[in-house]
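J.: This is a predicted model, with the sequence first.
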Amino acid sequence: MAEPGPLVMLSAGEASGDRHAAQLFLELRKLLPGVRAIGMGGPALREAGVELCYDSSAIGVIGLAEILRHYGEIRRALKIMREAARRHRPDLLVCVDYKEFNFRLAKAAKACGVKVLFYVSPQVWAWRPGRVKTYGRIVDHMAVIFPFEVPFYQAHGVPVTYVGHPLAGKVRTTLSREQARDRYGFAATPLIGLLPGSRRNEIKRLLPVLLEAAGRLAAEFEGAQFLLCQAPTVEDQALQEYLEGAKLRIRVVKGQDYDALGCCDAVITVSGTATLEVALLGLPMVIVYRLAPLSYWLGRQLVSIPYIGLPNILAGRSIVREFIQHQANAANIAGEIGKILRDRDYAEAIRRDLRGIREVLGERDGSRELARLAAGMLGARV
């Protein structure tokens, strides 16, 4: 009877992490066909064939106040994952983002002799940089998705590999803009994308603002249409209560439909991974975000970089407007999108800057490179 393959534990707490972890496991299985996996995640991990110890859909929140409201459930999830690590003793734990939770899980796993690979590096270069040494004590290897992160970890003696961003080389359209507009039935009038986020608290806090901004734009631009991208973790009902009252021409698409999104003339997006997807498609955008007041105040004390949007962080300067907290209002958002739609030179300058983001990230397949790194940590020669 054949020996069972190595056992990997994957821990992802949010929608983007769930997708990244699933892509990793699928690539790892190509290199090590007998590999098995357990862990925490959502629908993408389950579909990839990972045995879930805990479904993370309920704990994908951000901000101190939001985390405090879900603290009991987050604590229960951490207990389940710690116990699973002790019981199964996986050959490798791969932590995908979800920093504070995975820090504690990694510490527990390391204590019982489990190797730890951390993917989507905690942004200690942006906030609480002193924690890098602590991460170095509990992580065997840091896999980073941005090239500028490598020298930071090297300077602190943390083993690090730049594997490439998981979206690089994957965010692209398969149809021309004209073909896509024909397929989806979009008229040759302004089409504005709405990306309200993948978490319930984001939808509640930001979708009404996005819809109010859309209403202003509909009044200014005759025939304006709107495309709302619904994340896999967001239930239909969570959107419908807001959309029913909006008298707008809104088309809802589910999942990562880059052909549909690529039809947009401009996009209003919540801060997060989605901003990078929009950037890689070369679409002018506005980035918005709101947190509970306490979470925002604490973040301002800890964050040491001037931007929250990934396109601006990667560029090292402001190439798209960010409206945060009280500035994230319908008037500001609609005003900036209106400028993009009216001023062709302004819109083209943004597109030109966004092309530089694709050049920075390159075409390296982050999931494949990460799988090779994980396989090496499992003792395989690849």
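T.: Cool, got the structure.

J.: make it CA atoms for all contacts and neighbour counts henceforth
T.: Noted.

J.: mind listing what the residue nearest the centre of the chain touches?
T.: For the chain, the residue sitting closest to the mean C-alpha position, by C-alpha atoms, centre = their mean, is Thr273 at 3.2 Å. Neighbouring residues of Thr273 by C-alpha atoms under 8 Å, 6 or more residues apart in numbering: 16, 310.

J.: what about it, distance to Pro33?
T.: 30 Å (C-alpha to C-alpha, to the nearest Å).

J.: Same question for Ala349.
T.: Distance from Ala349 to Pro33, by C-alpha to C-alpha: 47 Å.

J.: Repeat that for Asp236.
T.: For Asp236, the distance to Pro33 - C-alpha to C-alpha - is 36 Å.

J.: residues near the nearest residue to Leu248 once chain neighbours are set aside, how many?
T.: Closest residue in space to Leu248, ignoring its immediate chain neighbours: Gly215 at 7.0 Å, by C-alpha to C-alpha, 6 or more residues apart in numbering. Neighbourhood size, Gly215 [other C-alpha atoms under 10 Å]: 18.

J.: next one: Ala349
T.: Ala349 has 12 neighbouring residues, counting by other C-alpha under 10 Å.

J.: a helix runs through it, doesn't it?
T.: Yes. Ala349 forms part of a helix when assessed by DSSP: H, G, I helix; E, B strand; the rest coil.

J.: Could you measure from it over to Glu202?
T.: Here the criterion is C-alpha to C-alpha. By it, Ala349 lies 30 Å from Glu202.

J.: repeat for Gly223
T.: To Glu202, Gly223 is 28 Å away according to C-alpha to C-alpha.

J.: go on, Trp125?
T.: 25 Å.

J.: isn't Lys99 right next to Val124, touching?
T.: No. Using C-alpha atoms under 8 Å, Lys99 is not in contact with Val124; the gap is 9.9 Å.

J.: in the protein, which spans are strands?
T.: Along the chain, the segments classed as strands by DSSP state E run 7-12, 36-41, 51-55, 92-96, 116-119, 141-144, 160-162, 191-195, 225-230, 250-254, 266-270, 285-289, 321-324.

J.: Let me know the angle separating the first one from strand 36-41.
T.: Spelled out, that is strand 7-12. 20 degrees (axes from the mean of the first three to the mean of the last three C-alpha atoms, to 10 degrees).

J.: centre of the chain versus stretch 226-240, how much separation?
T.: Distance of stretch 226-240 from the chain centroid (C-alpha atoms, centre = their mean, to the nearest Å) equals 16 Å.

J.: Straight-line length of it, end to end?
T.: 15 Å.

J.: Which residue is the nearest non-sequential neighbour of Arg358?
T.: The spatial neighbour of Arg358 that comes closest, neighbours along the chain excluded (C-alpha to C-alpha, 6+ apart), is Leu280 at 5.7 Å.

J.: I'd guessed the one you found sits against Val171; true?
T.: Yes. With contact defined as C-alpha under 8 Å, Leu280 counts as touching Val171 (6.3 Å).

J.: Put this next to the first one:
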Amino acid sequence: MDQVLFVAAEASSVTYAQRILETWKKQGRKIHAFGVGSQSMEDLGFERLGKSEEMAVVGAVEIINHFSHLKAVFNSLVEEAEKRRPKVAIVMDYPEFNLMLSKKLHALGIPVVYYISPHVWAWRKGRVKTIKKYCKEVFVLFPFEVPFYQEHGVPCEFVGHPLLDEIDDRLTDDKEYFKTHRNQCGIRDDEIVLGLMPGSRHGELRMHFQIQLDAARILARKYPTLKVLILTAPTFSKEQMQDYLEDFRLPYILMKDEPFRMIHLVDMMLVASGTATLQVGLMKKPMVIMYRMKWLTGIMAKMLVRGTKYFGLVNLILGREAVPERFQSEVTPEKIAALLERYIVEPEYKASVINDLAQIRSYLGDKGATQRVVNALDKYIKA
């Protein structure tokens, strides 16, 4: 049986890796996949050497705190790769870990493919040299990434964005279904639904969730029909989220479902920067993007992010601040609540943001990304 190594440590990467495994299973392929992944991947027969829910850390301080565990997983991956000699290693996002791993795997003669590559076209462009040195190929999600990698001599293939395969078209354009879906979830027609997406990592939850809840409280004082929808990331249980809600007295729904189905229910979203912003953007939901790190990590991030004005993915794609984004000291409940309030009191502003977000889909190619990835991997697995 052919062996394939995966590293899917981020919530979004887990979904895309799972779709590849599901496709192989439907095709009856005899492939044994092992590495870093989720419980849902394990349910498909994936052998976990590292658990994504334990590895989704962010920032220098968090990495230091988890260093011994991350190092143990890293060493285990290298050791097992040397024993098993997988046909290909598919590394996804998680650049600091994956670029170091790629170097080790390259030295062992194991081909490495980077799928869901770091946004080196936007920040820390020097990493492209490491990718070129240790990766056979990059599968890119955005058409505009192709000329960047070509310019740097990195073999790449545009596969499109796998998020497009996750969207049920009823969720974007069917107004009657929108009303019905909300009513089924206990949302009245007159209620304003504010969605909260604090992030998929433990550090993000600690840094963001309380601020998001406080911003909701401020809005609710002025708008009594406000209802809060709390979207639980795949890496968390509802019970973990509930720990933060003991003193939260506003009407709220705590939900764990497919991301697009949850996003469908909201009128506006307060979202931590990451792939979630693209999910919200594809649903054409007005949003405010926020991100806070520990002080030292934030200083380091500012030093490393050069040559780009934005950190929110939707703004990076569109090349302008289509939706407000705030970082570090600018992330306060009062400032965030004021930005969200514009969507309630300025219908023309809200409509212009929705119009901007509607353009995002044109940047992502066509549906079928997972199948294109599976096809592209065949040259390694069947070799």
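T.: Great, that's in hand. Because the structure is predicted, anything quoted here is derived from the model rather than measured.

J.: Fetch the TM-score of the aligned pair.
T.: In this superposition the chains share a TM-score of 0.95, using TM-score structural alignment, normalised by the length of structure 1; 376 aligned residues with a C-alpha RMSD of 1.5 Å.

J.: follow-up on the earlier one: now do the residue nearest to the centre of structure 1 against Asp97 of structure 1, distance only.
T.: Here Thr273 of structure 1 is placed at a distance of 12 Å from Asp97 of structure 1 (C-alpha to C-alpha).

J.: Please apply the same query to Glu178 of structure 1.
T.: Separation of Glu178 of structure 1 from Asp97 of structure 1 (C-alpha to C-alpha) stands at 37 Å.

J.: more neighbours, the two?
T.: Asp97 (24 against 11).

J.: which one in structure 2 is aligned with that one?
T.: Under the alignment by TM-score structural alignment, Asp97 of structure 1 pairs with Asp93 in structure 2.

J.: Was I right to think its match contacts Ala11?
T.: No. With contacts defined as C-alpha under 8 Å, Asp93 of structure 2 does not count as touching Ala11, sitting 10.3 Å away.

J.: what's around Lys103 of structure 2, how many residues?
T.: Other residues close to Lys103 of structure 2 by other C-alpha under 10 Å number 18.

J.: wait, I meant Gly362 of structure 1
T.: Counted with other C-alpha under 10 Å, the neighbours of Gly362 of structure 1 add up to 13.

J.: any idea how far the alignment partner in structure 2 of it is from Ala301 of structure 2?
T.: In structure 2, the residue matched to Gly362 of structure 1 (TM-score structural alignment) is Gly365. Counting by C-alpha to C-alpha, the gap from Gly365 of structure 2 to Ala301 of structure 2 is 30 Å.

J.: how about the strands of structure 1 in JSON lines, adding mean neighbour count and distance to Leu64 of structure 1?
T.: Putting those into JSON lines (neighbours: other C-alpha atoms under 10 Å; distance: least, C-alpha to C-alpha, whole Å) gives the following:
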{"stretch": "strand 7-12", "mean neighbour count": "26", "distance to Leu64 of structure 1": "19"}
{"stretch": "strand 36-41", "mean neighbour count": "24", "distance to Leu64 of structure 1": "21"}
{"stretch": "strand 51-55", "mean neighbour count": "18", "distance to Leu64 of structure 1": "21"}
{"stretch": "strand 92-96", "mean neighbour count": "27", "distance to Leu64 of structure 1": "20"}
{"stretch": "strand 116-119", "mean neighbour count": "24", "distance to Leu64 of structure 1": "22"}
{"stretch": "strand 141-144", "mean neighbour count": "24", "distance to Leu64 of structure 1": "25"}
{"stretch": "strand 160-162", "mean neighbour count": "19", "distance to Leu64 of structure 1": "29"}
{"stretch": "strand 191-195", "mean neighbour count": "26", "distance to Leu64 of structure 1": "23"}
{"stretch": "strand 225-230", "mean neighbour count": "22", "distance to Leu64 of structure 1": "25"}
{"stretch": "strand 250-254", "mean neighbour count": "16", "distance to Leu64 of structure 1": "29"}
{"stretch": "strand 266-270", "mean neighbour count": "26", "distance to Leu64 of structure 1": "18"}
{"stretch": "strand 285-289", "mean neighbour count": "25", "distance to Leu64 of structure 1": "15"}
{"stretch": "strand 321-324", "mean neighbour count": "20", "distance to Leu64 of structure 1": "16"}
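
J.: In TSV, list these along with distance to Arg368 of structure 1.
T.: Listed next are these as TSV, based on distance: least, C-alpha to C-alpha, whole Å:
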stretch	distance to Arg368 of structure 1
strand 7-12	16
strand 36-41	17
strand 51-55	21
strand 92-96	14
strand 116-119	13
strand 141-144	12
strand 160-162	12
strand 191-195	28
strand 225-230	27
strand 250-254	25
strand 266-270	28
strand 285-289	29
strand 321-324	32
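
J.: so which of those comes closest to Gly130 of structure 1?
T.: Ranking the strands of structure 1 by proximity to Gly130 of structure 1 (C-alpha to C-alpha) places strand 141-144 first, at 16.2 Å.

J.: if we can go back for a sec, just tell me which of the strands of structure 1 ends up closest to Arg104 of structure 1.
T.: strand 92-96 (10.5 Å).

J.: That closest one vs structure 2 - mean distance after superposition?
T.: In the superposition with structure 2, the average deviation recorded for strand 92-96 of structure 1 is 0.6 Å (mean C-alpha distance after the TM-score superposition for structure 1).

J.: what's that strand packed up against?
T.: Strand 92-96 of structure 1 is packed against strand 7-12, helix 15-31, helix 99-111, strand 116-119, with contacts defined by 3 or more C-alpha pairs under 8 Å, 6 or more residues apart in numbering; DSSP states H and E.

J.: nearest to Val286 of structure 1, of these?
T.: helix 15-31 (20.1 Å).

J.: for the closest one, packing partners?
T.: Other helices and strands packing on helix 15-31 of structure 1, by 3+ C-alpha pairs under 8 Å, 6+ apart, are strand 7-12, strand 36-41, helix 43-47, strand 92-96, helix 366-377.

J.: OK, contacts around the alignment partner in structure 2 of Tyr346 of structure 1?
T.: Per TM-score structural alignment, the equivalent position to Tyr346 of structure 1 in structure 2 is Tyr349. Tyr349 of structure 2 sits next to 342-343 when contact means C-alpha under 8 Å, 6+ apart.

J.: how about Arg183 of structure 1, what's its match in structure 2?
T.: By TM-score structural alignment, Arg183 of structure 1 lines up with Gln184.

J.: Tell me, how many residues neighbour its match?
T.: Residues within reach of Gln184 of structure 2, counting by other C-alpha under 10 Å, total 10.

J.: what's the spacing between it and Tyr177 of structure 2?
T.: According to C-alpha to C-alpha, Gln184 of structure 2 and Tyr177 of structure 2 sit 10 Å apart.

J.: Now which residue in structure 1 aligns to Leu77 of structure 2?
T.: Under the alignment (TM-score structural alignment), Leu77 of structure 2 maps onto Met81 of structure 1.

J.: Sounds good, over and out.
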